[in-house]
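Student: Okay, structure incoming, though there's no sequence with it:
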């Protein structure tokens, strides 16, 4: 009597070793849809972002991210070289949305000083709306600033292929330059003023994020007053906008 040959489907273990989704077992159970490379990358980034926020970047390994997603450690390296590469994607996404927020805020104003003020307000509101992402980008030991190109926005290399971080900073830089060119400011160094304004915005965002339990009188009023005080110091005393704007 001839032996009947049974065709076996790939085992779940074999599929997992290749970094694939395991086929469903049992009668009536729908097969799991295999994710596209883009979908898998998005899944990895989302899992890593949550783990980075909860445990800290240094405490999260590629193995842990892979386990969270449900794939093998070997499979995750098919999509990202290391966790720094995943962090870079998170950073670029953050700065891409920030760029849109800044550009939209500045475009809504005509007068240069109001443009700058609107941009600063947009930066603060955006940071406060994404506290965990803001922590990862600006408030972790493995800072994303250099990787995102923000620390070197004025080099020839960054100019040829600017990152989203550099482009976002350039929106602020451009608004500051316009105010300086109108002769409104005490200082004529655009670079210095842009950095000082960014430092002030970052300071209030990080303070409100890390001390959100503090009984603030009114966070919105604190933000407005902080911006007012900054701009009063920014403008020279003879500038009519110094008293007329606020």
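Tutor: Right, received. Where do you want to start? The model shown is predicted, which means the values in this text are computed figures rather than measured ones. Numbering: from 1, shown residues only.
Student: drop to CA atoms for contacts and neighbour counts, all remaining ones
Tutor: Fine.
Student: Report how many residues lie close to the nearest residue to residue 186 once chain neighbours are set aside.
Tutor: Closest residue in space to residue 186, ignoring its immediate chain neighbours: residue 236 at 4.6 Å, by CA to CA, 6 or more residues apart in numbering. Applying other CA atoms under 10 Å, we find 16 residues neighbouring residue 236.
Student: alright, now check it against this:
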């Protein structure tokens, strides 16, 4: 039977499962099973009946709350990441420089994935990105907006190159997570992931740091006109 069709055709699943809608008993029972199965296997080979069997729950119960294996996984990714956010936002608070803020955010992420490698495996290796990008859990909008604002502030202060799009800097920063985790897994976790934060950020920082002063606001029309008139008078006098 297709996982997208309700048993008997009568029971409609919740379209967007929320932490409030899913009973805590169901969530806590499924969480370790979902994590273990998705971290160890191919996303496309996982099926909800296997999850139901391993969790000792009925297929109907799981279907009632999630509907399909994609919604099930994305729900639990959001649930697991509650252990990372909003803690990862704390370095962005206060008046510190951007380098310190980015390093703090990077360290918190690496600490989390070093302690929870199966979550990292699921996020960076198992999830089909094309599908996940269409799910609200992918965006992490609050974190991204706060980081963009921090980057823009640093550009205005002259600490970061203002000839670069702030989104490009953010994309480069986010790319560190993916590559760092993949190589850590490939190398059998033979070193500290957290210890990679500072040298990795230093490489990025050397490319975006500015030696110039704060970004200057564009000259107003009246200022430009005055300067032009002054130049004309000087030329005439000569």
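Tutor: Here it is on my side, so go on. Only a predicted model underlies this, so the values are computations on that prediction, with no experimental measurement involved.
Student: ok, back up a step: looking at structure 2, name the residue matched to the residue nearest to residue 186 of structure 1.
Tutor: Per TM-score structural alignment, the equivalent position to residue 236 of structure 1 in structure 2 is residue 210.
Student: That match reaches residue 160, doesn't it?
Tutor: Yes: using CA atoms under 8 Å, residue 210 of structure 2 is in contact with residue 160, at 4.7 Å.
Student: Nearest residue to the middle of structure 1?
Tutor: Geometric centre of structure 1, nearest residue: residue 94, 2.3 Å, by CA atoms, centre = their mean.
Student: and the longest helix for structure 2?
Tutor: Assignment by DSSP state H gives helix 166-186 as the longest helix of structure 2.
Student: from the middle of its chain, how far away would the next helix or strand along the chain from it be?
Tutor: Scanning forward in sequence from helix 166-186 of structure 2 by DSSP states H and E, the next helix or strand is helix 197-208. Taking CA atoms, centre = their mean, to the nearest Å, one finds helix 197-208 of structure 2 lying 18 Å from the centre of the chain it belongs to.
Student: Report the next helix or strand after helix 197-208 of structure 2 in sequence order.
Tutor: Following helix 197-208 of structure 2 in sequence, per DSSP H and E, is helix 221-237.
Student: and the aligned partner of residue 86 of structure 2 in structure 1, how many neighbours does it have?
Tutor: When structure 1 is aligned by TM-score structural alignment, residue 86 of structure 2 is paired with residue 100. Residue 100 of structure 1 has 13 neighbours, counted by other CA under 10 Å.
Student: downstream neighbour of the helix or strand residue 100 of structure 1 falls within in the secondary structure list?
Tutor: Assessed by DSSP H and E, residue 100 of structure 1 sits inside helix 83-107. Per DSSP H and E, the first helix or strand lying C-terminal to helix 83-107 of structure 1 is helix 112-129.
Student: can you tell me the mean distance of that following helix from structure 2 after alignment?
Tutor: Overlaying structure 2 shows helix 112-129 of structure 1 at a mean distance of 2.3 Å from the equivalent residues (mean CA distance after the TM-score superposition for structure 1).
Student: before we move on, back to that, what's the nearest residue to the residue nearest to the centre of structure 1 if we skip its chain neighbours?
Tutor: Leaving aside its chain neighbours, residue 94 of structure 1 sits nearest to residue 133 (7.1 Å; criterion: CA to CA, 6+ apart).
Student: aligned partner of the one you found in structure 2?
Tutor: Under the alignment (TM-score structural alignment), residue 133 of structure 1 maps onto residue 119 of structure 2.
Student: secondary structure class for that match?
Tutor: With DSSP: H, G, I helix; E, B strand; the rest coil as the basis, residue 119 of structure 2 sits in helix.
Student: count of neighbours near it?
Tutor: The burial count for residue 119 of structure 2: 22, using other CA under 10 Å.
Student: what do we get in structure 1 for residue 198 of structure 2?
Tutor: Counting by TM-score structural alignment, residue 198 of structure 2 corresponds to residue 224 in structure 1.
Student: before we move on, the earlier item: which residues sit in contact with the residue nearest to residue 186 of structure 1?
Tutor: By CA atoms under 8 Å, 6 or more residues apart in numbering, the contact set of residue 236 of structure 1 is 184, 185, 186, 242.
Student: Show me the subset of the residues you listed that structure 2 keeps too.
Tutor: Mapping those onto structure 2 (both residues aligned by TM-score structural alignment, their matches' CA atoms under 8 Å) leaves 184, 185, 186 still in contact.
Student: can you count the residues close to the counterpart of the first one in structure 2?
Tutor: If I follow you right, that is residue 184 of structure 1. The alignment partner of residue 184 of structure 1 in structure 2, by TM-score structural alignment, is residue 159. Residues near residue 159 of structure 2, counting by other CA under 10 Å, number 22.
Student: residue contacts, residue 159 of structure 2?
Tutor: Neighbouring residues of residue 159 of structure 2 by CA under 8 Å, 6+ apart: 98, 209, 210, 211, 212, 213, 214.
Student: quick one: the third one and residue 226 of structure 2, what's the gap?
Tutor: I take that to be residue 210 of structure 2. Per CA to CA, to the nearest Å, residue 210 of structure 2 is found 31 Å from residue 226 of structure 2.
Student: repeat for the fifth one
Tutor: Residue 212 of structure 2 sits 27 Å away from residue 226 of structure 2, going by CA to CA.
Student: check contacts around the alignment partner in structure 2 of residue 72 of structure 1.
Tutor: The alignment partner of residue 72 of structure 1 in structure 2, by TM-score structural alignment, is residue 58. By CA under 8 Å, 6+ apart, the contact list for residue 58 of structure 2 reads residue 52.
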